[in-house]
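Trainee: no sequence for this one, just the structure:
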C-alpha cells in the first residue's frame, strides 16, 4: 500500500528474540501499519554483535546489518531508533546520542530505565524527542501508557503487581503440585520459562527494575532500582505454600508501590518486591502460569486490573511496535509524546516504615508457657497478633502466627528477639501477608 508520503525510517539495535520478531511483524503487517500511520515504515539499518550469525531467514536485506551501532544511530536518515539489546552500556550512550539528536527512541530496556532513566528523559527533553518504553514492563500488556496518560487526571495511590513470569510459573507450580522450589525451578527451566542462570528472576532483580518504572509513572517521582526494597523467593518452601493454603491464601512474588505518609507525616513513596501471601479472593491470586498482572488503585477510577503475557519475543515485539506507531505518527504530525512527569519529587520511604503483616512459623519447645512468652515478645514491639495455630508435639511442636498490620521495622525486630529465645528451636519461615485486613 502506498501512502504517497516518505517513509519513517527505523534503526534497530539488536536482532535477538525480540528484535527478530519486530522485523517479522514490520514485514507481515506492513500494509496495516502504513494505513495506521499514514506513511510506510522502513528499516534502514540493524545493529548486531556478529554479522555471520544465522537469523532464520528474516525478511530483510542482509546488507542492512552492521556492527557499528553508534554509527547507525548518528545517521541523518534515521527517524526512530528501536533498542532491544538490553543492559546499561553501551545502550545508554547509543540512546542518549539518538535523543539529543532529535531522534525518537523506543526501548524495552527495563534495566537502563530503572537505573538511569533520568539521563534518557533529560536527553529527550534536550533534543525535543520522544521516548517510549511500553515493552519494558509486562510485555504486551498495555500498562505504562494508561499510567502515563489515561490516569493523569487521577491520583494513583497503590500499584500491586505480578511482573515476572518465571517466578509466577514456579510459585503457581508449587501451589498446584506441592513441589519444592528446586523441583518447580527445574520444570520452569525445561519448559523455557527460566534462564540457565535464573538469578535476576528468582532473586527479584527483574521485578525490582519494573517496580521502579511503575512507581515513577504512578507517583510522578523519579524512582530507581536502588530505591526498591528487594527480597527474592528462593526461600519459599513447600511447607510455606501448604500453610498459605490452610489460611485460604497463595504465595506470589509481588511488586508493591504505595503513596502515603512517612513516620513524620510527610507524603512519600514506598516501593518493594518480595514474596507474599495473598487471599485467594484477591484478583492477583488467580494469575497463574507465566502470566503477569498489575492491580492499580486510584482515588477516582477505583480499582483497575491489567492482565496478559508479560514476556516472550512476540508479546514484547507487539508492545515495541505499538510505540513505534505512536512515535511515527508524532513525527509526521510534528508533535511530541507527553514528556516525563516527575514534578512531585516525593521521598522514598524506607522498608522499616512500610506497614505490612507477617506470617511467622516457629519450631518451639513443647512445654507450658511457650505461647505466653512468644506473645510477650510481639507485645513488647507493639505488634498485634491476629491468629495463632499450634500443631505437633514434642520435637515437632510448631507455632504459626499471623500478625495485624505494623511497621516492618517492628515486625523485623520481633523476629530477631524470637530467635534469641531458648524455647524457640528455629524460625522455619517468615513471609509477609498482603491484601487482607
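Mentor: That came through, no problem. What you see is a predicted model, and the numbers here were worked out from it, not measured in a lab. Residues are numbered from 1 along each chain as shown.
Trainee: okay, CA-based contacts and neighbour counts for the rest of this
Mentor: Fine.
Trainee: can you map out the strands along the stretch 101-250 of the chain?
Mentor: 104-107, 131-132, 156-162, 229-230, 249-261 (DSSP state E, counting those that start in this stretch).
Trainee: and the ones you listed as a markdown table, adding mean neighbour count?
Mentor: Formatted as a markdown table, the strands of the stretch 101-250 of the chain follow (neighbours: other C-alpha atoms under 10 Å):
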| stretch | mean neighbour count |
| --- | --- |
| strand 104-107 | 27 |
| strand 131-132 | 25 |
| strand 156-162 | 24 |
| strand 229-230 | 20 |
| strand 249-261 | 24 |
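Trainee: Dump those into JSON lines; add distance to residue 243 as well.
Mentor: Rendered in JSON lines, the data for these read as follows (distance: least, C-alpha to C-alpha, whole Å):
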{"stretch": "strand 104-107", "distance to residue 243": "41"}
{"stretch": "strand 131-132", "distance to residue 243": "43"}
{"stretch": "strand 156-162", "distance to residue 243": "21"}
{"stretch": "strand 229-230", "distance to residue 243": "23"}
{"stretch": "strand 249-261", "distance to residue 243": "8"}
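Trainee: Any idea how many residues pack against the residue lying closest to residue 222 once chain neighbours are set aside?
Mentor: Ranked by C-alpha to C-alpha, 6 or more residues apart in numbering and with sequence neighbours excluded, the top spatial neighbour of residue 222 is residue 216, at 5.1 Å. Per other C-alpha atoms under 10 Å, the neighbour tally for residue 216 reads 26.
Trainee: can you pull the contacts of residue 216?
Mentor: Counting by C-alpha atoms under 8 Å, 6 or more residues apart in numbering, residue 216 touches 222-223, 342.
Trainee: if we go to 10 Å?
Mentor: 114, 117, 147-148, 210, 222-224, 257, 269, 340-342, 344-346 (C-alpha atoms under 10 Å, 6 or more residues apart in numbering).
Trainee: Those residues, buried ones only, as a ChimeraX selection?
Mentor: Listed next is the ChimeraX selection for buried residues among these, using 16 or more other C-alpha atoms under 10 Å:
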select :114,117,147,148,210,222,223,224,257,269,340,341,342,346
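Trainee: also this one, for the comparison:
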C-alpha cells in the first residue's frame, strides 16, 4: 500500500463542506482501506475564517482559495461553494496544476460542463459530480457507467426536495401554495429566497446534466424549458385528485420518437397515483429511467442536505483517488451523438385545461370547435357552475360563470398553445384559469 497520503483541498465549509471534512476525519481508516492509500485534508478555503467550525483544525483554514488549488502537492480538489464564479476559475486552475476535481456544483456543470470536461481531459484529470444532481442518490454514475451499454430513452424525475415538500403538503392537507411554502421555510426545506427552487432553476440545471449524460449529447441549462410551481393552486390539486392523479414538479428528458433530437423540460404535471413517482413524499427525490435493454429503473432517496450530499461527494472522492493511484482517469464527457435539443413545441403529451366561461348554452360546442380546428383531440370534459351546480343546457345567460375542465388526448405543445390562444379570443371564455400537462401514462 502506498504510504504517502493523497492530499485533498476543500473549497467551502458550509453545510455540505463541514460534513465532508467530518467524514474524512472520522472515517479516515475506512477511506484508506477502500482507496488503497491514506487520504489527507490539506486545506479548506472559506470566506469567513472567524466562524467557529467544531472539529476542524484552525491551521487548515484559508481565505486564499486560488493559492490552495495551485499547490503542487494537492491531488484532488473538492468544490462545494456553488455558483459560477469563482468556482469555474478555481476548478480550471486546479486542472492546470494537475489536480482532479469532485464538485457538487449543478449550476456550473449545467452551464459550462463541456468546457470543464475539456479542461480536465487536456490535463489528464478527472471531473466527477455525482452530488450535483440528486444528493445521496446514485444517479450520475449509473447513467454514465452502469447503463453505458444500453440506450436510455427517457428520464423522468423529482429532483428538488423543496418543491416536492410543498406540493405534497398541498395535496395532503389542502393548503394553498403560500401556506405550504411557509411550512417548508419554517422546517428549513426552503431558503429565505426560494426562487431557485420554486421557479424551477435548480431542477432545470439537474435536467440539463441528466439529459447530457443519458443521451450522450450536449445540453445546457439554456436548452431546458422551465416552469415553476408558483401558479399551482389548491383547485389544481383537487382537480388532479378527481382524475386519480397528484401534482409533481418534474424534470423530463426524452428522445424524440424518431430518435433525431432530444428535449429537456421542467414543469408541474399531473401523474397517475399508480405511477411510482406519485408515492414520493415530503422532501425526497426520485428519478425514473426508461431504457431499451434494462427497461424501467427507479432511483429514490434524500436529494439534499449536508450528510446525504457529502455521501455522494465522498463516493466520488474514493473513485477519483483510486484513479490517481492507478494512473488513469474515469469516464469523461460523452457527446458523440451530437443530437439537437428540440423546442418545447415539439413535445407531445396530454393536457388539463381549466377555463372560466359564460354559464350559458352553446359554450361547450364553441370550445370543442376550437380544439378540433387546432388538431387537439378532447378526452374528457367537466362543466360546473361557479355556484356549485352543474351547468344546464337549457339555461339562458344571466351573467354567471361556469368552470369548464378539458382533458386532452396526446398532442404537440405547439398545437395546445395555439388552441389556448384561440380560446382566449372567444367572447364566452372569460379566462384560462390553469394549464397543466398530464404525464406518466
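Mentor: Perfect, I can see it now. Since we're looking at a predicted model, the values are computed, not measured.
Trainee: if we can go back for a sec, please say which position in structure 2 the residue nearest to residue 222 of structure 1 maps to.
Mentor: With TM-score structural alignment defining the correspondence, residue 216 of structure 1 maps onto residue 212 in structure 2.
Trainee: before we move on, the earlier item: quickly name whichever of the contacts of residue 216 of structure 1 is closest to residue 168 of structure 1.
Mentor: residue 210 (14.9 Å; C-alpha to C-alpha).
Trainee: wait, the closest one sits on residue 225?
Mentor: Yes - between residue 210 of structure 1 and residue 225 there is a contact under C-alpha atoms under 10 Å: 8.2 Å.
Trainee: Give the residues shared as contacts by these two.
Mentor: 110-111, 113-114.
Trainee: Structure 1: which residue goes with residue 80 of structure 2?
Mentor: So, by TM-score structural alignment, residue 80 of structure 2 is matched to residue 84.
Trainee: same thing with residue 252 of structure 2?
Mentor: So, by TM-score structural alignment, residue 252 of structure 2 is matched to residue 256.
Trainee: Leaving out chain neighbours, which residue sits closest to its match?
Mentor: Nearest to residue 256 of structure 1 is residue 160, by C-alpha to C-alpha, 6+ apart, at 4.6 Å.
Trainee: so who does the residue mapped onto the one you found from structure 2 touch?
Mentor: Counting by TM-score structural alignment, residue 160 of structure 1 lines up with residue 156 in structure 2. Listed by C-alpha under 10 Å, 6+ apart, the contact set of residue 156 of structure 2 reads 207, 210, 250-254, 264-266, 277, 286-290, 298, 439-440.
Trainee: separation between residue 403 of structure 1 and residue 371 of structure 1?
Mentor: 14 Å (C-alpha to C-alpha, to the nearest Å).
Trainee: For the lengthiest helix in structure 2, give the aligned segment of structure 1 as residue numbers.
Mentor: Counting by DSSP state H, the longest helix found in structure 2 is helix 306-326. Residues 313-333 of structure 1 are matched to helix 306-326 of structure 2 when aligned by TM-score structural alignment.
Trainee: ok so, going back, check the gap between the match of residue 80 of structure 2 and residue 96 of structure 1 for me.
Mentor: The value you get for residue 84 of structure 1 to residue 96 of structure 1, if C-alpha to C-alpha is used, is 15 Å.
Trainee: Map residue 130 of structure 1 across to structure 2 for me.
Mentor: With TM-score structural alignment as the criterion, residue 130 of structure 1 matches residue 126.
Trainee: Spatially nearest residue to that match (excluding sequence neighbours)?
Mentor: Nearest to residue 126 of structure 2 is residue 100, by C-alpha to C-alpha, 6+ apart, at 4.7 Å.
Trainee: The one you found -> structure 1?
Mentor: In structure 1, residue 100 of structure 2 lands on residue 104 (TM-score structural alignment).
Trainee: which ones are touching that match?
Mentor: 10, 78-82, 95, 98, 124, 127-132, 324, 327-328, 330-331, 336-337.
Trainee: ok, now residue 242 of structure 2?
Mentor: residue 236.
Trainee: isn't residue 409 of structure 1 right next to residue 357, touching?
Mentor: No - counting by C-alpha under 10 Å, residue 357 is not a contact partner of residue 409 of structure 1; they are 11.2 Å apart.
Trainee: Now do the same for residue 368 of structure 2: its match in structure 1.
Mentor: Residue 368 of structure 2 maps onto residue 375 in structure 1, by TM-score structural alignment.
Trainee: Count the neighbours of the match of residue 80 of structure 2 for me.
Mentor: Residue 84 of structure 1 has 26 neighbouring residues, counting by other C-alpha under 10 Å.
Trainee: contacting residues around it?
Mentor: Residue 84 of structure 1 touches 12-20, 22, 91, 106-109, 135-136, 316-317, 320, counting by C-alpha under 10 Å, 6+ apart.
Trainee: Show me these that map onto helices.
Mentor: In helices, judged by DSSP H, the following of the contacts of residue 84 of structure 1 are found: 17-20, 22, 91, 316-317, 320.
Trainee: For the residues you listed, which ChimeraX command selects only the ones that are buried?
Mentor: Buried members of these, defined by 16+ other C-alpha under 10 Å, are picked up in ChimeraX with:
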select :18,19,20,22,91,316,317,320
